[in-house]
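**Q** show me how the following folds:
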Amino acid sequence: MSATDLPGDRPFVLLATRAEDGPADEEYALFLRYTGLPPHRLRRVRLEREAMPALDLDEVSGVLVGGSPFNASDPLERKSAVQRRVEAEMAQLVAEVVARDAPFLGACYGVGTLGTHIAAPIDGTYAEPISVVEVALTPKGRADPLAEGLPDSFAAFVGHKEAISDLPASAVLLASSATCPVQMFRVGRNVYATQFHPELDVDGIVTRIHAYAGYGYFAPDELDLTLAAVRRAPVTAPSRMLRTFVERYAR
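**A** Prediction:
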């Protein structure tokens, strides 16, 4: 199905929080590429620059959330005023999304936002360095519509300082890895979060490695090792999930 074949005309919304223009623009371009959406059907909101606009969930096809330098588990005193505002706005939106079971897919930062809403413990227990890991679908993951076309196990890009350490019973575990037990989960029928990045390709993650070299994801002398780590295996499967999300929910 091509972009012109998608039903309806209601846009999807990408909620972004990257302050640096290079990684922010590349993230948007990657979501456009792998969803197959034209720009007029993927509205980007840069929450680090502007307040959350009024979003009528009846007037959009679905909500996507990109990655973020923000960590939900950071102590309050370490959070900037922008981060606190974004978290409050995201909390309000996610509460409405879950209550209405509206289409939602949060990549990486989606775990922090959706996980916080369902009172999941989020901490550094299962942090993963920037790398490629093997992600395995659970039996419920293999049966989930969003995993259509995915192999039972696939390589994916990760890089995060926090993760869910124990998924509450209110959520359905869809995928795990050896180093992070909650790689993907669902709440209700239509609300999803992934710890891995389905939107990334190797060029995109290399951009982020350089942009966030001083953010504590790796030591100053580990740049070359980190670049090698993301090239150790081809990553092709996860992006299919974005196209499936769009095909399923476009209206």
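**Q** CA only for contacts and neighbour counts going forward, please
**A** OK.
**Q** can you give me the strands in the stretch 1-150 of the chain?
**A** For the stretch 1-150 of the chain, the strands defined by DSSP state E, counting those that start in this stretch cover 12-16, 42-46, 62-65, 104-107, 122-123, 128-137.
**Q** please name the nearest non-neighbouring residue to Asp144.
**A** Leu174 (7.8 Å; Cα to Cα, 6 or more residues apart in numbering).
**Q** quick one, helices of the protein?
**A** 21-35, 81-100, 109-117, 139-143, 202-211, 223-229, 240-249 (DSSP state H).
**Q** do you know which of those lies nearest Asp9?
**A** Proximity to Asp9 (Cα to Cα) singles out helix 240-249 among the helices of the chain, at 11.4 Å.
**Q** next up, for comparison:
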Amino acid sequence: MASLLYISVRPELSAADAEHASFRRGLGGVELDRLDLLATPLDAETLAAHRGIVIGGSPLNVTDPAPTALQRRVEDDLERIAAAAIDGRTAALFTCYGIGVVTRMLGGTVTLDTPESTAAVTIRATPAARADPIFGPSGPELTVFTAHKESAAAAPPTAELLAVGDVCPVQAYRVGTHLYATQFHPEPSPADFAERMTFYRTKGYFDANAFDAVQQRVLAATVTEGEALLSRFAATFA
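**A** Predicted coordinates for the structure are as follows:
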């Protein structure tokens, strides 16, 4: 069994396969176990067996007005991971959908007011990020991929804000020493993100009629810091 675990929350199996590969590359090619949370509930043994957990994105939203029983169970499992990370029993990196789950769990507000279309964006590290072992070496600015409908309105109580953006004010935060949450996607290369677009062409993350133009902009982007963040996460916790 690997010391790191990838949690998939994507119903599209091929998209989850690609996301798993992206995380594995970003984490330095280390062995990376996988749990597809929509198909298999998280058990206590799996949670206890891994020193670090990375949680991928999802077309699900915390703000969905009528979540299914499956979505509620998935979010309960994600909250269990967050609680374990806050207690230091494991380390966890929540991305995109996951930051909404953690924000709500901590008493923060998740809003639909600051969405970001599929694109590479430049975000800024906060002063608190300078001393952070994961974010500090990245310097004052990072170029990363975003695509989301909901986001945290502000860093929730007990969280340390690590990165901000012009459109979306909360791009990353840390809780304690072992829980990280990012609104952006740290794992995909431009080619990865361009391929992911094909699964979500009609899901509202970009203008479907402008697919080719958006995809070309994604492919032309220079994005490096996401993989560096993942590499440091693995080095620190695995």
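**Q** what's the neighbour count on the aligned residue in the second structure for Leu227 of the first structure?
**A** By TM-score structural alignment, Leu227 of the first structure lines up with Gln215 in the second structure. Look at Gln215 of the second structure: counted by other Cα atoms under 10 Å, it has 21 neighbours.
**Q** nearest residue to the residue nearest the centre of the second structure other than its sequence neighbours?
**A** Centroid-nearest residue in the second structure: Thr95, 1.0 Å away (criterion: Cα atoms, centre = their mean). Of all residues not flanking Thr95 of the second structure in the chain, Thr182 sits nearest, at 4.8 Å (Cα to Cα, 6+ apart).
**Q** where does the counterpart of that neighbour in the first structure sit relative to Val98 of the first structure, distance-wise?
**A** Under the alignment by TM-score structural alignment, Thr182 of the second structure pairs with Thr194 in the first structure. Thr194 of the first structure sits at a distance of 16 Å from Val98 of the first structure (criterion: Cα to Cα, to the nearest Å).
**Q** if you count what's nearby, which of the two comes out ahead?
**A** Comparing Thr194 of the first structure with Val98 by other Cα under 10 Å, the one with more neighbours is Thr194, at 23 against 19.
**Q** burial measure for the corresponding residue of the first structure for Phe193 of the second structure, as a count.
**A** Superposed on the first structure with TM-score structural alignment, Phe193 of the second structure falls opposite Ile205. Per other Cα under 10 Å, the neighbour tally for Ile205 of the first structure reads 24.
**Q** contact partners for Ile205 of the first structure?
**A** Counting by Cα atoms under 8 Å, 6 or more residues apart in numbering, Ile205 of the first structure makes contact with Phe157, Val230.
**Q** swap in the one 3 residues further on?
**A** Residues touching Arg208 of the first structure, when contacts are defined by Cα under 8 Å, 6+ apart, comprise Pro23.
**Q** my guess is Ala128 of the second structure contacts Leu161. True?
**A** Yes - between Ala128 of the second structure and Leu161 there is a contact under Cα atoms under 8 Å: 7.1 Å.
**Q** quick one: which of those two has more around it?
**A** A direct count of neighbours by other Cα under 10 Å for Ala128 of the second structure and Leu161 places Leu161 higher, at 22 against 15.
**Q** what sits against that one?
**A** Per Cα under 8 Å, 6+ apart, neighbours of Leu161 of the second structure: Thr126, Ala128, Ala129, Ala155, Val170, Ala172, Tyr173, Arg174.
**Q** what's the counterpart of the fourth one in the first structure?
**A** With TM-score structural alignment as the criterion, Ala155 of the second structure lines up with Leu167 in the first structure.
**Q** repeat that for the second one.
**A** Alignment note (TM-score structural alignment): Ala128 of the second structure maps to Lys140 of the first structure.
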